[in-house]
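>>> sequence unknown, structure follows:
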């Protein structure tokens, strides 16, 4: 597939009005994406667990406009209230996708969106939010192209999501989604995410992710700025090579269910991500003292308990605690007894592996 494959041919007659709604989850990368080229193309491939509980629900009401329009017309409500600060990002997204969704200027849109997790909780909502919006737009386009295949629908939804937020392309499906061209992963591409195409041991099919909210404040450096700082980074090429190698090694690990080796890659990837931040110019640190306290507590508990609990980090201070279903009782008790105290206001979110976005019935 190329970008041109997502440019539609002439539509059938456009609908006058209607409404569509989707809920789409966030995801947590195991092999991290950090650094990008033009048009949201990743500098290295990545793979993620799709989550279930942390999700965005978006409803899109559309009504055909009169006349010949060249601008975008939309209103945005977040959690039931107008959110003017979100509009520039949506407008930028529309500008990026207009050649792939040429009907956009012909409608007035009312976008209503809400998250299942607290706003400013430190959970990145761009992946769930942009994927939910992209799916709503694809559902609308499908009305004009009834012959569209389900495969093209999913691929284009992921492709559009990527143009809103890179990691959003990994939220359309589940439970393991890989994004970015890798020479030894069949079907992999920089344009959209794909369901991981190889055998995965049952131990990885029901993993838990307890998200410890260490710091809910706004990050001192945005992910967009952080990605840009990989240009000219002294360790960038080694990092990109490491990601390719880790994805290659995960093929055997996923097949065999080797949790010890899985932990090594996942934790190394998390720390490497933050090492890239700490060695960029300008350098910055997003981890907090309590992030490090939690990591050390996890290492100590894993050694003593012989469980397979591990951590990963996004571009922030919060800690994702990953563990298999078979160890849920013991690990969750440890989290409550020893880790929750390090969370801001003792807040945490219990999540687990999910299987992608869902279309909702419209009342």
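On my side now, so go ahead. Predicted model, so just to flag it, every value in this text is computed and none were measured.

>>> okay, CA-based contacts and neighbour counts for the rest of this
Fine.

>>> Quick one: the strands in the stretch 1-150 of the chain, in order.
Using DSSP state E, counting those that start in this stretch, the strands assigned to the stretch 1-150 of the chain run over residues 17-31, 36-37, 41-42, 46-64, 73-78, 81-82, 107-115.

>>> could these go into JSON lines alongside distance to residue 336 and mean neighbour count?
Supplementary listing: the strands of the stretch 1-150 of the chain in JSON lines, determined by distance: least, C-alpha to C-alpha, whole Å; neighbours: other C-alpha atoms under 10 Å:
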{"stretch": "strand 17-31", "distance to residue 336": "22", "mean neighbour count": "24"}
{"stretch": "strand 36-37", "distance to residue 336": "38", "mean neighbour count": "16"}
{"stretch": "strand 41-42", "distance to residue 336": "37", "mean neighbour count": "22"}
{"stretch": "strand 46-64", "distance to residue 336": "19", "mean neighbour count": "23"}
{"stretch": "strand 73-78", "distance to residue 336": "32", "mean neighbour count": "17"}
{"stretch": "strand 81-82", "distance to residue 336": "34", "mean neighbour count": "12"}
{"stretch": "strand 107-115", "distance to residue 336": "25", "mean neighbour count": "20"}
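
>>> here's the one I want to compare it with:
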């Protein structure tokens, strides 16, 4: 597939109105994407767990209009939100070539999250993927497309992921589950243009894998991910980092098949720390971890050493900690989180989740 394949050639301009509603989950990368080229193309491949309960629910109501401008209103948690409009305006400008009907309609975009905003969960991933899916359902309505066959359903998901990527890179990994690969590599079926469901062998050890997100710091990051990605240009360790990501993805493919949880821990934790090492060695340099982030990491290491547990951590580009562990250890790890780790969270707040199947169509009318 190329970008040209996603250009909508013809559509029914006589459809007056309609509405569609999707839920789309966040995701947590195991091999991290950090650094991008033009047009939201990743510098290195990544693979992520799709989450189950941490998701964005978005409804778009559309109605025919006159004029040749983008027209939309955004509501977040029931309140009109002007702060989100510039990002969606940019998104519409990027995807207009692939969805020429965008200026034919006024869109009312109503969105909400099942998790607290600015909680360190990738809301841009769930949010932009939910919008992309809604727009794909509208395209489907305007073209009378039928997605019952495997090929057509595949195209729907590919284009939704392609569009989501143009809103937020990691959003392309939120369309499907349970594991999604994004970025060309030699180890797996992959593409720079969209995320692809990982179809390699996955051992039963990873079934219903758990992710508890510790909300160490609910504040806005002092450096945005967009700025952080840009700082990989000219980074002294960028070339080595990109090569490391390819190597770790190849290793992780083997680990997922074998069920080797000790090897899984090494790759996942190393990837998390490498991500933050890139931030600390860029110019300008910055640190997104907080003191309590390090406290949590050390407590996890001590607990693992003492008990033999297979619990581990990963981090996004922020201070909060994703605690990953097999479903078989759910009881003991949650007790550890409640008794030991919760005190390092703001207001002892954490969110329990697990890997999920991907986005879901809720309403189409």
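Structure's in. What do you need? Not measured: the values here are computed from a predicted model.

>>> Provide the TM-score value for the superposition.
Superposed pair, TM-score by TM-score structural alignment, normalised by the length of structure 1: 0.98. Supporting alignment: 360 aligned residues with a C-alpha RMSD of 1.0 Å.

>>> sorry, back to before: looking at the strands of the stretch 1-150 of structure 1, which is nearest to residue 287 of structure 1?
strand 17-31 (16.9 Å; C-alpha to C-alpha).

>>> okay, the angle between the closest one and strand 46-64?
Relative orientation of strand 17-31 of structure 1 and strand 46-64, computed by axes from the mean of the first three to the mean of the last three C-alpha atoms, to 10 degrees: 170 degrees.

>>> Strand 17-31 of structure 1 - contacts with which helices or strands?
Using 3 or more C-alpha pairs under 8 Å, 6 or more residues apart in numbering; DSSP states H and E as the contact test, the elements touching strand 17-31 of structure 1 are strand 46-64, helix 126-144, helix 236-256, helix 259-278, strand 358-359.

>>> ok, now which ones touch residue 137 of structure 1?
residue 60 (C-alpha atoms under 8 Å, 6 or more residues apart in numbering).

>>> Tell me which residue of structure 2 lines up with it.
Here residue 137 of structure 1 is matched to residue 135 in structure 2, going by TM-score structural alignment.

>>> measure its match to residue 330 of structure 2 for me?
Relative to residue 330 of structure 2, residue 135 of structure 2 is positioned 38 Å away (C-alpha to C-alpha, to the nearest Å).

>>> Which of the helices and strands packed on strand 17-31 of structure 1 sits closest to residue 208 of structure 1?
Proximity to residue 208 of structure 1, assessed across those by C-alpha to C-alpha, is greatest for strand 46-64 (9.0 Å).

>>> check the fit of that closest one onto structure 2 and give the mean distance.
Plainly put, strand 46-64 of structure 1 ends up 0.3 Å away from its match in structure 2 on average once the two are laid over each other (mean C-alpha distance after the TM-score superposition for structure 1).

>>> Distance check, the equivalent of residue 234 of structure 2 over in structure 1 against residue 314 of structure 1.
Residue 234 of structure 2 is assigned residue 232 in structure 1 as its aligned equivalent, the criterion being TM-score structural alignment. Residue 232 of structure 1 sits at a distance of 22 Å from residue 314 of structure 1 (criterion: C-alpha to C-alpha).

>>> Please look at residue 39 of structure 2 and residue 167 and confirm they touch.
No - between residue 39 of structure 2 and residue 167 there is no contact, the gap being 10.0 Å when judged by C-alpha atoms under 8 Å.

>>> what do we get in structure 1 for residue 168 of structure 2?
Mapped onto structure 1 by TM-score structural alignment, residue 168 of structure 2 lines up with residue 165.

>>> quick one on the thing from earlier: compare residue 39 and residue 167 of structure 2 (neighbour count), which wins?
More neighbours surround residue 167 than the other of residue 39 of structure 2 and residue 167, with 28 against 12 (other C-alpha atoms under 10 Å).

>>> who's in contact with the more buried one?
The neighbourhood of residue 167 of structure 2, defined by C-alpha under 8 Å, 6+ apart, consists of 87-88, 90-91, 128.
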